[in-house]
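Novice: Sequence and predicted structure are below.
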Amino acid sequence: MTASNDFRAFRIHNDAGYRASIETMNTDALSAGEVLVNVAYSSVNYKDALAGTGKGRILRQFPLNGGIDAAGVVAASTDPAFKEGDRVLCTGSGLSETSDGGYGEYVRLSSQWTIPLPEGLDLRQSMILGTAGFTAALALLRMQHNRQSPALGPIAISGASGGVGMLAIDIFSRVGYDVHAISGKAEHFDFLRSLGAVECIDRHTLSFSGKPMDSARFGGALDNVGGPMLAGLLPQIAPYGNVAICGNAGGIAFDSTVMPFIIRGASLLGIASAGTPRDLRDEVWQHLASDWKPRHLDRIATREISLDQLPDVFERMLAGDSFGRTVVRIGKA
């Protein structure tokens, strides 16, 4: 590695109580890894808000820099696969859990999880996508691997006004699916339609029968909510359709039966974006840079902030007062 550098980072501690703030630190103090990256952009995800405020048990060791996403330029590398000046990105993969994350002017990454920026994306676009876009595209990939197709019927997307939901609307509609967006924020329905939703459903007026089986309404679903939402969607999935589950805002438990699975052959697919194997990561990012690239990235990125503005954004996100994707501008692209 090159000579050490001092830099600014949003660092999280848990010694004399949980605390997080902007600090000056040295690259020598960063977590181990083969690739030192000068970070240009990161993003804000719900997981980041939980970690940054201490309202969720995200970090497995302390102290660490926050930020589960990072994109920037290689400053130094001990792995010949990466050289100084290469543009790279990383999402999940232990960032802000077991190693320092992207909320710093530098991050040191394991080469195993460092993704060369694919042609078709710039660094800022890669972080508008970030974990949220990666999650949405991973869900589509797994569903299509399990024979999901537009012919099965529309795709329900719950939590549609969140980052994953918006990007999923854009991605699924671009690929040819009719998207039915479910959201509790009816004031955003026009925006969701402009992203590609053909129908918007108000979560507050949505009711489920509670029966083990119901009329098939959706060809499949991407559920960001869990809990009663997941339980209600499963009986309405068409034969051999898939429900991809990637969130738990509505609770970690759900009450269902085996009937949708053994009568209609429905499948429930878990989307664990943080620990996705490298081959799937590469496949997803290639899609996101080409045939699945959302058409409305700049509109979905509703806010760009600095490191200093993170605490306020965290509180607003946890209070449910967030819309679209927040990009964190850290350094020069």
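Specialist: Happy to help now that I have it.
Novice: Every contact and neighbour count from this point should use C-alpha atoms.
Specialist: Fine.
Novice: What segments of the stretch 51-200 of the chain are strands?
Specialist: 64-65, 69-77, 87-91, 106-109, 115-116, 155-157, 179-183, 197-202 (DSSP state E, counting those that start in this stretch).
Novice: And the fourth one, how far out from the chain middle?
Specialist: Average the C-alpha atoms of strand 106-109, do the same for its chain, and the two points are 20 Å apart (C-alpha atoms, centre = their mean, to the nearest Å).
Novice: ditto for the third one
Specialist: A distance of 14 Å separates the centroid of the chain from that of strand 87-91, by C-alpha atoms, centre = their mean.
Novice: okay, now residue 283: neighbour count?
Specialist: By the criterion of other C-alpha atoms under 10 Å, residue 283 has 13 neighbours.
Novice: structure B:
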Amino acid sequence: MLALEHGGLAPERGDILVTGANGGAGSATIALLSDLGYRVVASTGRPKEAEYLRRLGAAEIIDRRTLSAPGAPIAKERWAGVVDSVGSHTLANALAQTQYRGVVAAFGLAQGADLPGSLLPFILRNVTLAGIDSVNAPREVRLQAWSRLATDLDPKKLERITQVVGLAEVTSVAKRMLQGQVRGRTVVDVNA
């Protein structure tokens, strides 16, 4: 969200694509951006989770397969911005579909760490690709992000996104997670 705003995006610019929408970061991003007035399009490989994504604020759901295969170096403009947790072909296709002066924030590698795309979106459309780093982010940036989460993330949506499990459940939850059967953020309560 901060990267999109720093890049000059506002809700009236158009749709924001969120990839990896059922994951913890994707779910929180949908909730945050929709509450800030953005029209959010959620990309997912689990169409059965569409109602969950809509309750978080997604206005539209698309199948991740529309982005995950090799694509054209530049495509019809669709996204004002993108928040990507997937990488690889998905990120390359999202960049190719980003509008003039759009902003793409990338922070994940679920599909891969490669970027098999083209320079055309950057040169022809002045697209910005912002890498999101939570590990080495300066304290000021962290404080700003935490402050915005505290003020902008609806606590009811946070509850919907989060499941708390005990330490004894970690192995079974991890197996379900690897099978794509877990949505949102999982918090481990080591005292439970």
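Specialist: Yep, it's here. Source: prediction; values computed, not measured.
Novice: got JSON lines for the strands of the stretch 51-200 of the first structure, with mean neighbour count and distance to residue 309 of the first structure too?
Specialist: Shown next, in JSON lines, are those (neighbours: other C-alpha atoms under 10 Å; distance: least, C-alpha to C-alpha, whole Å):
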{"stretch": "strand 64-65", "mean neighbour count": "28", "distance to residue 309 of the first structure": "15"}
{"stretch": "strand 69-77", "mean neighbour count": "26", "distance to residue 309 of the first structure": "17"}
{"stretch": "strand 87-91", "mean neighbour count": "27", "distance to residue 309 of the first structure": "21"}
{"stretch": "strand 106-109", "mean neighbour count": "28", "distance to residue 309 of the first structure": "18"}
{"stretch": "strand 115-116", "mean neighbour count": "18", "distance to residue 309 of the first structure": "27"}
{"stretch": "strand 155-157", "mean neighbour count": "28", "distance to residue 309 of the first structure": "30"}
{"stretch": "strand 179-183", "mean neighbour count": "26", "distance to residue 309 of the first structure": "27"}
{"stretch": "strand 197-202", "mean neighbour count": "18", "distance to residue 309 of the first structure": "32"}
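Novice: Please convert those strands to CSV, extending it with distance to residue 141 of the first structure.
Specialist: Compiled in CSV, these are given as follows (distance: least, C-alpha to C-alpha, whole Å):
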stretch, distance to residue 141 of the first structure
strand 64-65, 31
strand 69-77, 20
strand 87-91, 17
strand 106-109, 26
strand 115-116, 18
strand 155-157, 14
strand 179-183, 16
strand 197-202, 19
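Novice: Quick one: closest of those to residue 312 of the first structure.
Specialist: Closest to residue 312 of the first structure of the strands of the stretch 51-200 of the first structure, according to C-alpha to C-alpha: strand 64-65, at 17.2 Å.
Novice: The second structure: matching residues for that closest one?
Specialist: Aligned by TM-score structural alignment, strand 64-65 of the first structure corresponds to no residues of the second structure.
Novice: Which strands or helices does that strand pack on?
Specialist: strand 6-15 (3 or more C-alpha pairs under 8 Å, 6 or more residues apart in numbering; DSSP states H and E).
Novice: Which part of the second structure matches the strand it packs on?
Specialist: Going by TM-score structural alignment, strand 6-15 of the first structure sits over no part of the second structure.
Novice: which residue packs closest to the equivalent of residue 258 of the first structure over in the second structure, ignoring adjacent ones?
Specialist: For residue 258 of the first structure, the aligned residue in the second structure is residue 119 (criterion: TM-score structural alignment). Nearest residue to residue 119 of the second structure, sequence neighbours excluded (C-alpha to C-alpha, 6 or more residues apart in numbering): residue 73, at 7.9 Å.
Novice: ok so, going back, nearest to residue 246 of the first structure, of the strands of the stretch 51-200 of the first structure?
Specialist: Of all those, it is strand 155-157 that lies closest to residue 246 of the first structure, at 11.0 Å by C-alpha to C-alpha.
Novice: ok, average deviation of the closest one from the second structure?
Specialist: With mean C-alpha distance after the TM-score superposition for the first structure, strand 155-157 of the first structure departs from the second structure by a mean of 0.3 Å once superposed.
Novice: Quick one: classify the residue nearest to residue 119 of the second structure as helix, strand or coil.
Specialist: For residue 73 of the second structure, the assignment made with DSSP: H, G, I helix; E, B strand; the rest coil gives coil.
Novice: what number of residues lie near it?
Specialist: By other C-alpha under 10 Å, the residues close to residue 73 of the second structure number 16.
Novice: Quick one: map it onto the first structure.
Specialist: Counting by TM-score structural alignment, the partner of residue 73 of the second structure is residue 212.
Novice: Quick one: residues contacting that match.
Specialist: Shown in contact with residue 212 of the first structure (C-alpha atoms under 8 Å, 6 or more residues apart in numbering): 235, 256-257, 259-260.
Novice: May I ask which of those has the most neighbours?
Specialist: Among the contacts of residue 212 of the first structure, residue 235 has the most neighbours (other C-alpha under 10 Å), with 27 neighbours.
Novice: thought that residue was touching residue 260?
Specialist: Yes - the pair residue 235 of the first structure and residue 260 passes the contact test of C-alpha atoms under 8 Å, sitting 5.5 Å apart.
Novice: what touches both of these two?
Specialist: Shared contacts of residue 235 of the first structure and residue 260 (C-alpha under 8 Å, 6+ apart): 212-213.
Novice: so is the closest residue to residue 228 of the first structure other than its chain neighbours in a helix, a strand, or just coil?
Specialist: Distances taken as C-alpha to C-alpha, 6+ apart place residue 254 nearest to residue 228 of the first structure, at 5.9 Å, with adjacent residues excluded. Per three-state DSSP, the secondary structure class of residue 254 of the first structure is coil.
Novice: How many neighbouring residues does residue 254 of the first structure have?
Specialist: Number of residues near residue 254 of the first structure (other C-alpha under 10 Å) recorded here: 14.
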